[in-house]
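Engineer: show me the folded form of this:
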Amino acid sequence: MKIDSRDMLNSILESLSRIDYIHADDIPNIDLYMDQVTTFMDTQLSSTRRYDQDKILTKTMINNYAKNNLLPPPVKKKYTKEHVLILIFIYYFKNILSIKDIECLLHPLTEKYFHKEDDFDLTSIYEEVCSMEKSDVEPLMEEMKEIYARAMDSFSDAPDEDRAYLQFFSLICSLSFDVYVKKMIIEKLIDSMPELK
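Structural biologist: Predicted structure coming up:
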């Protein structure tokens, strides 16, 4: 197994540099039918697909989110901009959190800020969170370089034919452990949210 470590690191960093989010201004200000919502999400989040056949959002998913109290029900079968914002949060959370945790996390938002006609609404919350996340990309790239360097320095005494695979395995283990620890922290934070008690 031959892995060009320089190309792999550059590829990873390139992917990180392209991370972006759906801007609230890009979401239509008119209410959308379900098909329009799924089409919008597919178009806007297509770069996050791992495989071409992966579904970003289906009608069944949206119906299940509404049934499980993650998403307020549509009004006359139409979804507002705020519904789309909540669906974006769900899309990102569902890869690491349980449905119950997502419900606990989003419930205070939907209770207090959904359809709130004020300067401080769901759109402003979404924009604030996204701007914070965007500023985290550069430090994340630096951290990735460090993790990558440690992994490439590992297994120096391994047989030549196995070293590249073991270094690659070491990199995946380091990143997986990081995700595992952060997931545990997120779950503890959700469990300790005062509004949920």
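
Engineer: going by C-alpha atoms from here, please, whenever you check contacts or count neighbours.
Structural biologist: Will do.

Engineer: helix or strand for residue 28, which one?
Structural biologist: Remark: residue 28 resides in no helix or strand, with elements defined by DSSP states H and E.

Engineer: let's see this one next to it:
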Amino acid sequence: MKNIDNLIEELHLDNQLLLEEMPDLGLYMDQVIQIFENKLQQSKRNEEDKVLTKTMINNYAKGKLFFPIQNKKYSKKHLVLISLIYQLKGALSINDIKITLDKLNGKITNDDFNVEKIYSSYLKLSEFNIERFTGDTKDAREEVAREVSELQDEDSEYLEQLLLIASLVNMSNLYRKLAEKLVDNLPREIEVKEKVKENKKKDS
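Structural biologist: I've put the predicted structure just below:
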């Protein structure tokens, strides 16, 4: 099997859109798409894949995954949210992403929350996650190799790949399911509104 370290290197796991790469001035949709394509093209599985398209952005807007734009221009805050959406959609449904980002969008629009700080924290955590992932993958590779060696089959290389794929997907599913449970425990927008109404009644 191809050296696992080389495969991980080909993933370009540290390829993230950084804050300093996001302009402070408003951008039109085509400019937003160009920034994401230029930065994240190495992360694509296939050359013909698109990092971001007009349809995707329009769907995010219709689904209220980010707060409304002004004068057809996207602010730096919008780019931060779109970058988070890009990462989250690898594991979560659009509805789950909406629930996850709903309060953050509200804090940005109502409280002028500095979303750049939370994005910086996310980038730091991503660096730690890459180190953790590299170590966990090495352990998984060694465990799979031990299992396959006991099978003593002539197709050991294929079986090693098969078990490693299944093991990695299993681990991915465990993380995804926990993330979904965390989403399920987030307060829904309607629940927040009901609580606000209840508090107003108590105060009156």
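
Engineer: could you pull up the residues touching the residue nearest to the spatial centre of structure 2?
Structural biologist: Geometric centre of structure 2, nearest residue: residue 87, 1.8 Å, by Cα atoms, centre = their mean. Applying Cα atoms under 8 Å, 6 or more residues apart in numbering, we find residue 87 of structure 2 in contact with no residue.

Engineer: that one belongs to a helix, doesn't it?
Structural biologist: Yes - counting by DSSP: H, G, I helix; E, B strand; the rest coil, residue 87 of structure 2 is found in a helix.

Engineer: which position in structure 1 pairs with it?
Structural biologist: Matched across to structure 1, residue 87 of structure 2 falls on residue 92, judged by TM-score structural alignment.

Engineer: and stretch 70-83 of structure 2, what's buried?
Structural biologist: Neighbour counts over stretch 70-83 of structure 2 (16 or more other Cα atoms under 10 Å) mark 73, 74, 75, 76, 77, 78, 79, 80, 81, 82, 83 as buried.

Engineer: what does stretch 19-32 of structure 1 give?
Structural biologist: 24, 27, 31, 32.

Engineer: tell me which of the residues you listed fall in helices.
Structural biologist: Among these, no member falls in helices (DSSP state H).

Engineer: need the residues you listed in CSV with distance to residue 184 of structure 1, can you?
Structural biologist: Listed next are those as CSV, based on distance: Cα to Cα, whole Å:
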residue, distance to residue 184 of structure 1
24, 30
27, 32
31, 37
32, 36
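
Engineer: for those, which one is nearest residue 169 of structure 1?
Structural biologist: For these, the residue nearest residue 169 of structure 1 by Cα to Cα is residue 24; the value is 38.6 Å.

Engineer: trace that closest one over to structure 2, please.
Structural biologist: Using TM-score structural alignment, the partner of residue 24 of structure 1 in structure 2 is residue 19.

Engineer: same check, this time on residue 130 of structure 1
Structural biologist: Checking TM-score structural alignment: residue 130 of structure 1 goes with residue 123.

Engineer: and its match, what does it touch?
Structural biologist: With contacts defined as Cα under 8 Å, 6+ apart, residue 123 of structure 2 is in contact with residue 16.

Engineer: just how off-centre is the strand or helix carrying it within its chain?
Structural biologist: Counting by DSSP H and E, the element that carries residue 123 of structure 2 is helix 115-151. Here the centre of helix 115-151 of structure 2 is set off from its chain's centre by 15 Å, with Cα atoms, centre = their mean, to the nearest Å.

Engineer: which residue is the nearest non-sequential neighbour of residue 52 of structure 2?
Structural biologist: Of all residues not flanking residue 52 of structure 2 in the chain, residue 33 sits nearest, at 5.7 Å (Cα to Cα, 6 or more residues apart in numbering).

Engineer: distance check, that neighbour against residue 16 of structure 2.
Structural biologist: According to Cα to Cα, to the nearest Å, residue 33 of structure 2 stands 15 Å off from residue 16 of structure 2.

Engineer: number of nearby residues for the closest residue to residue 116 of structure 1 other than its chain neighbours?
Structural biologist: Nearest residue to residue 116 of structure 1, sequence neighbours excluded (Cα to Cα, 6+ apart): residue 122, at 7.7 Å. For residue 122 of structure 1, the neighbour count with other Cα atoms under 10 Å is 24.

Engineer: noted, bye for now.
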